[in-house]
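J.: Below: sequence and its predicted model.
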Amino acid sequence: MARPKAFDQETVLSKAMEVFWEKGYEATSMQDLVAAMGIHRGSLYDTFQDKRHLFLAAIAYYNTTVTKAAIAPLQAPGASRSVIEQHIIAFAEQAATDPHRRGCLMTNSIIELATQDPEVAIALRRSLRSVEDAFYRALGRAQDNGEISPDKDIRALAQYLTSSLQGLRVMSKVNPDREALRQTAQLILQVLD
């Protein structure tokens, strides 16, 4: 009979996620992870197999916590154009005020790993798709309400908004100027007119 785990898996995944977010995949050592997670190396390997599988679990955890919370306003009943606008402005504000300028774990991971590891790429694509789908549904409600022209391709708009926000996060890492990011967000929103 296997011994019960002496740690809470969600807690250690949260800690691993933070390390990967701060340092990136390649720069994160197993020692960094063991120290941050507060578990023995053997427990880490028994539970997650290796660093790569732990990273995949951390990405999945990120999707069910950070991404889910971020897109929740877009998924609320009645969410339409004003919620999309508020979401993008708040996203720019948050990017400008991040004291660590660590960006988005998903975006950072796409840049670092998506072309190197097909399984990681699939997990990241799934995460991006959840954001895109949330925009798509909110855009659909906005279109139904007459807030966006019926001639607009809302799938293309959802893809544009998703990729624009990822670019905004990357830019905030090198230029966290609040006014520049706010202006960028305003330009992104012009596509809805």
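T.: Right, received. Where do you want to start? Numbers count the residues shown, from 1 in each chain.
J.: C-alpha from now on. contacts and neighbour counts both.
T.: Fine.
J.: right, and Ile148 touches Leu192 too?
T.: Yes. At 6.3 Å, Ile148 and Leu192 qualify as touching, with contact defined as CA atoms under 8 Å.
J.: what distance separates the helix ranked longest in the chain from the middle of the whole chain?
T.: Counting by DSSP state H, the longest helix found in the chain is helix 118-144. Relative to the centre of its chain, helix 118-144 is centred 11 Å away, using CA atoms, centre = their mean, to the nearest Å.
J.: For the protein, which segments are assigned as helices?
T.: Using DSSP H, the helices of the chain run over residues 9-23, 30-37, 41-48, 51-62, 68-75, 81-97, 105-113, 118-144, 154-174, 178-189.
J.: Second structure follows, compare the two:
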Amino acid sequence: MPRVKEFDVDVALLKAVKLFWEQGYEKTSINDLVDHLGIHRRSLYDTFGDKHQLFLQAIERYNEYLNGQFQSGITRADSAKQAIRFLFDYMIEGKDDKPPGCLLVNMAVEVAPWDHEVDVKTVQSFDKVEKLLAELIQRGQESGEFASTRNASELAEEMHNSMLGLRVLARTSTDKEKLHRIAGSAMSLLDS
């Protein structure tokens, strides 16, 4: 008879997300994961596979979390501009209980250059954010909220690039006031 899991798999996965986010992939050892997740090494391997498989699952879980946060904020927004502003603010402010920056941006720099699976997951996630931005920009252009002289997809590429840069800066001691100024400058692209 198979043993019943003595831990909540999703809770353990969320702990792994946070540890990879804080420390990075290379710095996080199996011992770190066992200690941080509070499970036995055998349970980790039986449930998640090796470190790399756990990491890929953590990226998926992070994407689910991020998509939920984005959709929640966008749904509450009264306008396309407010929705995009929410995305910038979220990238800068994050959540109090979460590490600064972005797991995906960290992994794009640390792991994607040598790991095809991580590269694919990162590019897919970035493409999804760009598509979301393009849809919001298009909606704002159609409602007259934004200037319609530029292609929405191209504007989305520029805005996403700014967001990625903000996620990197958010990991440093850069003043949040400066980050919000940068976001405001990126938002001004929508008016021209």
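T.: Here it is on my side, so go on. Note that the structure is predicted; figures quoted are calculated from it, not measured.
J.: can you give me the angle the longest helix of structure 1 makes with helix 154-174?
T.: Orientation note: helix 118-144 of structure 1 sits at an angle of 120 degrees relative to helix 154-174 (axes from the mean of the first three to the mean of the last three CA atoms, to 10 degrees).
J.: how much does helix 118-144 of structure 1 stray from structure 2?
T.: In the superposition against structure 2, helix 118-144 of structure 1 averages 1.3 Å from its aligned positions (mean CA distance after the TM-score superposition for structure 1).
J.: what range in structure 2 matches that helix?
T.: Alignment of helix 118-144 of structure 1 against structure 2: residues 116-142, by TM-score structural alignment.
J.: Just the buried positions in the matching stretch, please.
T.: Neighbour-count burial for stretch 116-142 of structure 2 flags 118-119, 121-122, 125-126, 129-141 (criterion: 16 or more other CA atoms under 10 Å).
J.: so what corresponds to Phe188 of structure 1 in structure 2?
T.: For residue 188 of structure 1 the amino acid is Ile, not Phe. With TM-score structural alignment as the criterion, Ile188 of structure 1 lines up with Ala186 in structure 2.
J.: what's near enough to touch the closest residue to its match other than its chain neighbours?
T.: Spatial nearest neighbour of Ala186 of structure 2, excluding adjacent residues (CA to CA, 6 or more residues apart in numbering): Met159 at 6.1 Å. The neighbourhood of Met159 of structure 2, defined by CA atoms under 8 Å, 6 or more residues apart in numbering, consists of Leu133, Ala186, Met187.
J.: circling back to that earlier point, make JSON lines from the helices of structure 1 and add distance to Arg3 of structure 1 to it.
T.: Converted to JSON lines, these look like this (distance: least, CA to CA, whole Å):
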{"stretch": "helix 9-23", "distance to Arg3 of structure 1": "14"}
{"stretch": "helix 30-37", "distance to Arg3 of structure 1": "19"}
{"stretch": "helix 41-48", "distance to Arg3 of structure 1": "11"}
{"stretch": "helix 51-62", "distance to Arg3 of structure 1": "20"}
{"stretch": "helix 68-75", "distance to Arg3 of structure 1": "33"}
{"stretch": "helix 81-97", "distance to Arg3 of structure 1": "43"}
{"stretch": "helix 105-113", "distance to Arg3 of structure 1": "33"}
{"stretch": "helix 118-144", "distance to Arg3 of structure 1": "30"}
{"stretch": "helix 154-174", "distance to Arg3 of structure 1": "42"}
{"stretch": "helix 178-189", "distance to Arg3 of structure 1": "51"}
